[in-house]
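**Student:** Please work out how this folds:
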Amino acid sequence: MYGVELWTREELLRKCKERIDSLSLERTSLQETVTKFEAELNNVRTTALAAQDSAVSVAAERVIQFSTPF
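**Tutor:** All right, here's what the predicted structure looks like:
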């Protein structure tokens, strides 16, 4: 009725090792992806901070301009 596949101890160990190796490769790949995303996130943060600093500088210049008597 149901197909049953019997493995020897050696076959089972080999299949387990193959699966462990496969998972290890997946983990390495995921770690590399996380590292890339972290680098991109740091670039975005740096850009956002630079834009914020620039906006503050422009606002400060305008305050000085408008508060200085003619």
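
**Student:** CA atoms for contacts and neighbours, from now on please.
**Tutor:** Noted.

**Student:** burial count for Q52?
**Tutor:** 12 (other CA atoms under 10 Å).

**Student:** Please give the structure of this sequence too, so both can be compared:
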Amino acid sequence: YRLLRSIESGLRLMNTTARHDLPGDERELRRLAFLLHMHGPQELVDRCQQVTHENRRRFDRLFDEETSHYEECKT
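**Tutor:** Model (predicted):
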């Protein structure tokens, strides 16, 4: 979550209109990686994918547990 918020803040500092997507332009991606103290754009992309995947896994697990609990309470 913190990394994704940092990316959003970096995009805001760069005055980009898209706040929820990584820049498609290599130069802008390199600039964002620099703002986030990363070694380069590939590290940024890799970490973003890793965090996004992990967040999705956690949300899915949480909602699966809640759905199971709800179904148990109905019966």
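
**Student:** Could you tell me the TM-score of the two chains?
**Tutor:** Superposed pair, TM-score by TM-score structural alignment, normalised by the length of the first structure: 0.50. Supporting alignment: 40 aligned residues with a CA RMSD of 1.7 Å.

**Student:** Next, count neighbours for the aligned partner of H39 of the second structure in the first structure.
**Tutor:** Residue pairing (TM-score structural alignment): H39 of the second structure is matched to W7 of the first structure. Neighbour count for W7 of the first structure, taken as other CA under 10 Å: 10.

**Student:** for W7 of the first structure, helix, strand, or coil?
**Tutor:** For W7 of the first structure, the assignment made with DSSP: H, G, I helix; E, B strand; the rest coil gives coil.

**Student:** so who does the residue nearest to E26 of the second structure when sequence neighbours are not counted touch?
**Tutor:** By the measure of CA to CA, 6 or more residues apart in numbering, the closest residue to E26 of the second structure outside its immediate chain neighbours is P41, 7.7 Å from it. By CA atoms under 8 Å, 6 or more residues apart in numbering, the residues touching P41 of the second structure are 26, 29-30, 32-33.

**Student:** any chance you could map the helices in the second structure?
**Tutor:** Using DSSP state H, the helices found in the second structure span residues 2-13, 26-35, 41-74.
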